[in-house]
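Engineer: Model the structure of this input:
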Amino acid sequence: MATSDSGSPPTEAPVRNVVIFDVDEGGFATARRADLGRWLRRALDETLTDAGRTLADRNLAQVLKEETERAEMGNAGTYEGAPIAGFAVRTKITQADFSQEFNPAYTNFAGFDVSAECEYASCVKVTVDVYTVPELERVKDFRNQASGSKSEEVDTESDCREMDPRMLRRTSRDAMAGLRESLQNYFASPGHVLAAYDWNGPMRQGSCRLMISEDNHAPLFTGT
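Structural biologist: Predicted structure coming up:
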């Protein structure tokens, strides 16, 4: 589930532009070996693009990232360059675990031989922080985690894999997929009015508007 501080996304240009920093892999060797940062960055790019946002030039991200880190440290960092975006997004991997367990072959109570196997487990946790530009104020944070497991038959314990990069990548994408709806709801462009209806009656007076998002997804009904 996503958690947040407070604040709502602005709605004026250049807010449609978003700067996405390269994913911080948190110093985890497993994340580095599985190249999780690149996989998460790709998933985040797709999520925000589908929400109708324009991704700012990646070459500008490093300067903005340094200023954001200064702001986080309490040194009053601020972005003073040309207006390039309304938001900056920083993603960090806070856990990237992979474990294995060897189960030797045995004969069960019914007399059947059970092959040796290795059991694998993975867990990835991610946080996505949203900052306003140029203030570099953190206004929203999203958190999620995902886990995975599988087993395979082996001959000996030495046949167990030290790590399975593909399994970790799938787990990382599952963690980001769990945030997809929350992120898109936050960054979604405002809808436009398709039609309006008024009603009057002895008990109530008001109006109802039929709205639909810019990408023609499901309509929303709002009333007063």
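Engineer: all contacts plus neighbour counts: C-alpha atoms, from now on.
Structural biologist: Noted.
Engineer: Strands of the protein, start to end?
Structural biologist: 17-20, 54-55, 87-103, 106-107, 113-114, 117-132, 138-153, 192-200, 205-212, 219-223 (DSSP state E).
Engineer: buried residues in stretch 23-34?
Structural biologist: By 16 or more other CA atoms under 10 Å, the buried positions in stretch 23-34 come out as 23, 24, 25, 26, 30, 31, 32, 34.
Engineer: what does it contact?
Structural biologist: 36-38, 40-41, 90-98, 163-166, 168-169 (CA atoms under 8 Å, 6 or more residues apart in numbering).
Engineer: Tell me which residues touch the nearest residue to residue 207 once chain neighbours are set aside, please.
Structural biologist: In space, and not counting its chain neighbours, residue 207 is closest to residue 198: 4.4 Å by CA to CA, 6 or more residues apart in numbering. Shown in contact with residue 198 (CA under 8 Å, 6+ apart): 206, 207, 208.
Engineer: which one of those residues is nearest residue 121?
Structural biologist: Ranked by distance to residue 121 (CA to CA), the contacts of residue 198 are led by residue 208 at 50.6 Å.
Engineer: Please name the residues that touch the nearest residue to that closest one once chain neighbours are set aside.
Structural biologist: Leaving aside its chain neighbours, residue 208 sits nearest to residue 223 (4.2 Å; criterion: CA to CA, 6+ apart). Counting by CA under 8 Å, 6+ apart, residue 223 touches 206, 207, 208, 209.
Engineer: To compare against the first, here's the next sequence to fold:
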Amino acid sequence: MFKKTAVAALVITSLSGCALMGGPEHVCTPDTRVDIPVAEVELKSTEDQRVIVLPVDMEFDDSAKKKLQSVVRNDLEAQIAGSGAKLVDRKLANKLKNEIKLAEQSGRYNTKGVPIADLAVLTEITASEFSKEYVEASSWVDDDGESHYIPPKCRFEVEVKAVAKIISLPGMELVKRMELEGDERTSTETRSSSCKFTTSQYASLASKAASESVQYNPELKKMLAPSSTVVELRTCEEGPMVKIAMGSDKNVSPGAEIAFSKHMKVDDEIETFGYGEGTVVNIPEHGIKKKYSWVAIDEKVATKVNKGDAVKIMPKACDSLLDLECQTQDLLGL
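Structural biologist: Reported below is the predicted structural model:
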């Protein structure tokens, strides 16, 4: 893998030239509203969803076990909270862990009264692999005849692996199963080839790898991205645009890419069919309000859109150009 510093310039150069594409300058007025059919199936937005994150399982012994479990759970909860969904109280999640896990195995979950959540997140850390390497000193002479000396060093790396399952409640259907992987490395100059590494140093490195496994997983980001529904369609000289039921309250920003899909009932199951994308308009004061925003779409998508269709923010691979770990992984397709 390339070093972060080696790709930093390439990453920033490749991404800094990206800018919001030109879009409509005005929101279509109410008199340009177009009558559209109502969706066959209207699902909940993330604002209406309740998610329970169970304590993280880890079946093998490890000196950093509690810390790894805590990091993974905290980061999962942070991702879910960022999507706008409501988190079930952690104390209740701890209490219901065994009950929900047994229900997953049997395929049945008996609820009394109002269901505790719509989705449950079950996670297990399956590996935390530590490796070290001693690199001997080396020297070289550059083209100008100057000598350079590289002192001996020790390299340390931890790779953390986990499995996360998203389960629907109370039906106990598996919505998504994801492999989570993260790695973190460091190196130090040394005078000894034994490359000693303390328990606290290992815990720190492993924790960073565990956090990376959650934060940089594209499937998880997509699964937990804020979602809502289509409210209305308007079309005018600026082109077709739809109003969606999420805005600044879900951190919708100008230029955000929005995916549109229909949910249809087939026999006893709900199937999802994507049919296009759009871009949140960059119109100050009018394009994005607290509870809604406007999305520019093309004519082809406009002919397919229904009121109540699902819309979802397409998450960026990385939130910041300065996050070189994320930018490196995205650039290399990791």
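Engineer: any idea which residue sits dead centre in structure 1?
Structural biologist: Among the residues of structure 1, residue 176 comes closest to the average C-alpha position under CA atoms, centre = their mean, at 3.8 Å.
Engineer: Please point out which parts of the longest helix anywhere in structure 1 sit buried.
Structural biologist: Across structure 1, the longest stretch assigned as helix under DSSP state H is helix 165-187. Of the residues in helix 165-187 of structure 1, 165, 167-180, 183-184, 187 count as buried by neighbour count, 16+ other CA under 10 Å.
Engineer: Run the chain-centre distance for it.
Structural biologist: How far helix 165-187 of structure 1 lies from its chain's middle: 5 Å, per CA atoms, centre = their mean, to the nearest Å.
Engineer: Look up how far residue 187 of structure 2 lies from residue 9 of structure 2.
Structural biologist: 22 Å (CA to CA, to the nearest Å).
Engineer: The two - which one has more neighbours?
Structural biologist: More crowded of residue 9 of structure 2 and residue 187, by other CA atoms under 10 Å: residue 187, with 15 against 12.
Engineer: got the contact list for that one?
Structural biologist: Counted by CA under 8 Å, 6+ apart, residue 187 of structure 2 has contacts 153, 154, 155, 156.
Engineer: one more time with 10 Å
Structural biologist: Contacts here follow CA atoms under 10 Å, 6 or more residues apart in numbering; on that basis residue 187 of structure 2 touches 132, 133, 134, 135, 153, 154, 155, 156, 157, 195.
Engineer: how near is it to residue 137 of structure 2?
Structural biologist: Separation of residue 187 of structure 2 from residue 137 of structure 2 (CA to CA): 14 Å.
Engineer: Give me the common contacts of the two.
Structural biologist: residue 153.
Engineer: what about the closest residue to residue 210 of structure 1 other than its chain neighbours, neighbour count?
Structural biologist: Of all residues not flanking residue 210 of structure 1 in the chain, residue 221 sits nearest, at 4.9 Å (CA to CA, 6+ apart). Neighbourhood size, residue 221 of structure 1 [other CA under 10 Å]: 12.
Engineer: shouldn't residue 221 of structure 1 be in contact with residue 213?
Structural biologist: No: using CA atoms under 10 Å, residue 221 of structure 1 makes no contact with residue 213, being 11.4 Å away.
Engineer: intersection of neighbour lists for these two?
Structural biologist: residue 193.
Engineer: and of the contacts of residue 198 of structure 1, the nearest to residue 66 of structure 1?
Structural biologist: Distances from residue 66 of structure 1 to the contacts of residue 198 of structure 1, taken by CA to CA, are shortest for residue 208, at 46.8 Å.
Engineer: what residues are up against the closest one?
Structural biologist: 195, 196, 197, 198, 199, 221, 222, 223, 224.
Engineer: please redo it, this time with the cut-off set to 8 Å
Structural biologist: Contacts for residue 208 of structure 1 were tallied using CA under 8 Å, 6+ apart; they are 196, 197, 198, 221, 222, 223, 224.
Engineer: Can you lay out these as CSV showing distance to residue 46 of structure 1?
Structural biologist: As requested, the contacts of residue 208 of structure 1 are arranged in CSV below (distance: CA to CA, whole Å):
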residue, distance to residue 46 of structure 1
196, 33
197, 36
198, 39
221, 27
222, 29
223, 33
224, 35
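Engineer: From the residues you listed, pick the one nearest residue 75 of structure 1.
Structural biologist: residue 222 (43.3 Å).
Engineer: pretty sure that closest one is in contact with residue 210, am I right?
Structural biologist: Yes: between residue 222 of structure 1 and residue 210 a contact is recorded at 6.7 Å, counting by CA atoms under 8 Å.
Engineer: Give me the more crowded residue out of those two.
Structural biologist: Legend: neighbour count by other CA under 10 Å for residue 222 of structure 1 and residue 210, higher for residue 210 (16 against 11).
Engineer: could you check the distance from the more buried one over to residue 199 of structure 1?
Structural biologist: Residue 210 of structure 1 is 14 Å from residue 199 of structure 1, by CA to CA.
Engineer: Same question for residue 114 of structure 1.
Structural biologist: 71 Å.
Engineer: between these two, which one's more packed in?
Structural biologist: residue 114 (13 against 9).
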